[in-house]
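J.: kindly return the folded structure for what I paste below:
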Amino acid sequence: MPEMLDIVDENGLPTGRAVPRTQAHAEGLRHRTSHVWILRKKQGRLQVLLQMRCAAKDSYPGCYDISSAGHIPADAEFVESALRELKEELGVDATSADLQECGLRRFHFEAEFHGKPFKDNQVSKVFCLWLDREAEDFTVQKSEIDYVRWFDLDEALRDVAQGAIPNCIFMEELEMVKKAAERAKLSGGK
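T.: Sure, this is the predicted structure:
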């Protein structure tokens, strides 16, 4: 049975039509994803956990990416999917109360991977999760991720902007995460 995705409007609301994931990417049909950026404070520095996508991924193999992200299956919701992906990809048990919502992002791009066209048209809900755990203590899903690594957030912003590391990270989203972390700090949070 193929993974089915809801086709959604520009606000991420399902239209009542669902298609297989492969069709959504072949035709560039708008669908939803959840993105979770894991943050921590270490020795006075704000850090972000990035995953290295495995070579078999259908898009951006061998690139650094969001801590945890995934497509939202048909009839599922953003938070539910974010929590499921955290557990599957990184072995992290979290609750909805642990997630800090950063905002909604819409984007569309086209590329070619493994010799095939790939059209991505997403509405993504972006979250932060504060979790102080060493990289080797995450249980990574080897079919998706080679490893995870902590970066100082400012270092990650610089490296992504300069293309110093192979990545599929959108600067707009990483900056959104930094602003959310700064708001949390100002409000007495992490």
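J.: rest of the way, CA atoms for contacts and neighbours
T.: Noted.
J.: and the helix ranked longest in the chain, what does it pack onto?
T.: In terms of residue count, the longest helix belonging to the chain (DSSP state H) is helix 171-186. Packing partners of helix 171-186 (3 or more CA pairs under 8 Å, 6 or more residues apart in numbering; DSSP states H and E): strand 99-113, strand 116-130, helix 153-162.
J.: before we compare anything, build this one as well:
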Amino acid sequence: MTEEQIDVLNADGSPAGFSCGRTRVHSEGLWHRTVHIWAFDGKGRILFQLRSRVKENNPGLFDTSCAGHISAGDSSVNAAVRELREELGVQKSSRDLEYVFEAKHESVLNGGSYLDNEYYDVYKITLSDVEVESLVPQPGEVDGFVWMTREEFFAKHKLHPEKFVEHPKDFLWLMENA
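T.: This is a model prediction of the structure:
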């Protein structure tokens, strides 16, 4: 299987004019684009995925409902639709997604061997009751799902921040607007 190719960016977010494999992107800390999708149910609860314990980064931690890299030549919204299908087993169209904001994030993981420099687009989606009942975690990516109200999330995060992948800009949005 060929490694996913990702468009590389300059530090200011503009296209660098070339693509390369995901391994190189993260070993060299090249800037790139990703998506975060926050799913809600009809009661306003937030879906958190439990990252697979076999993931290279942040194994076994609570994370965004789903997220992923934007493949070379693809659009942000198409990547979001693909990630919803792959990680949650949910079939949606681009019209179902609400664009929320773009953020810039830098992190050093795994003792410095994984450099994650990204611009990411955040989307919000509401799942139907049928979709909520039929979520399918992607093997090797997601071990399960947990629904939390905003209050439950902030209380758990305050007591045990080490159990969550940190997304400060997303969390601020969840606190103020979700």
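J.: quick check: TM-score for this pair?
T.: TM-score of the superposed chains, computed with TM-score structural alignment, normalised by the length of structure 2, equals 0.89; 176 aligned residues with a CA RMSD of 2.0 Å.
J.: what's the most buried one of the helices and strands packed on helix 171-186 of structure 1?
T.: strand 116-130 (a mean of 21; mean count of other CA atoms under 10 Å).
J.: what angle do that one and strand 99-113 make?
T.: Strand 116-130 of structure 1 and strand 99-113 are oriented at 160 degrees to each other (axes from the mean of the first three to the mean of the last three CA atoms, to 10 degrees).
J.: ok, the most centrally placed residue in structure 2 to residue 123 of structure 2 distance?
T.: The residue lying closest to the centre of structure 2 (CA atoms, centre = their mean) is residue 67, at 2.3 Å. From residue 67 of structure 2 over to residue 123 of structure 2 the distance is 10 Å, taken as CA to CA, to the nearest Å.
J.: residue 65 of structure 2 -> structure 1?
T.: Matched to structure 1 by TM-score structural alignment, residue 65 of structure 2 sits across from residue 67.
J.: and residue 114 of structure 2, by the same measure?
T.: By TM-score structural alignment, residue 114 of structure 2 lines up with residue 118 in structure 1.
J.: wait, that match touches residue 22, no?
T.: No - if you go by CA atoms under 8 Å, residue 118 of structure 1 and residue 22 don't touch, sitting 9.1 Å apart.
J.: quick revisit: and the helices and strands packed on helix 171-186 of structure 1 as JSON lines, adding distance to residue 50 of structure 1?
T.: Output for those, formatted as JSON lines (distance: least, CA to CA, whole Å):
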{"stretch": "strand 99-113", "distance to residue 50 of structure 1": "17"}
{"stretch": "strand 116-130", "distance to residue 50 of structure 1": "13"}
{"stretch": "helix 153-162", "distance to residue 50 of structure 1": "9"}
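J.: OK, contacts around residue 73 of structure 2?
T.: The neighbours of residue 73 of structure 2, taking CA atoms under 8 Å, 6 or more residues apart in numbering as the test, are residue 7.
J.: mind doing that once more with 10 Å?
T.: Applying CA atoms under 10 Å, 6 or more residues apart in numbering, we find residue 73 of structure 2 in contact with 5, 6, 7, 19.
J.: now swap in residue 14 of structure 2 and tell me
T.: 8, 31, 32.
J.: what do you get for residue 167 of structure 1?
T.: With CA under 10 Å, 6+ apart, residue 167 of structure 1 has these contacts: 50-53, 60-66, 159-160.
J.: re earlier: anything in contact with each of residue 67 and residue 123 of structure 2?
T.: 35, 36, 37, 38, 80.
J.: among the residues you listed, which are in strands?
T.: Taking DSSP state E, the ones among these that sit in strands are 35, 36, 37, 38.
J.: in CSV: those residues, plus neighbour count.
T.: Below are these laid out as CSV (neighbours: other CA atoms under 10 Å):
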residue, neighbour count
35, 26
36, 24
37, 25
38, 26
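J.: for those, which one is nearest residue 166 of structure 2?
T.: Using CA to CA, residue 36 comes nearest to residue 166 of structure 2 of these, at 12.5 Å.
J.: from residue 174 of structure 2, how far out is the closest one?
T.: Shown here: residue 36 of structure 2 relative to residue 174 of structure 2, a distance of 13 Å by CA to CA.
J.: again with residue 168 of structure 2
T.: 10 Å.
J.: neighbour count for these two, which is higher?
T.: Comparing residue 168 of structure 2 with residue 174 by other CA atoms under 10 Å, the one with more neighbours is residue 174, at 15 against 10.
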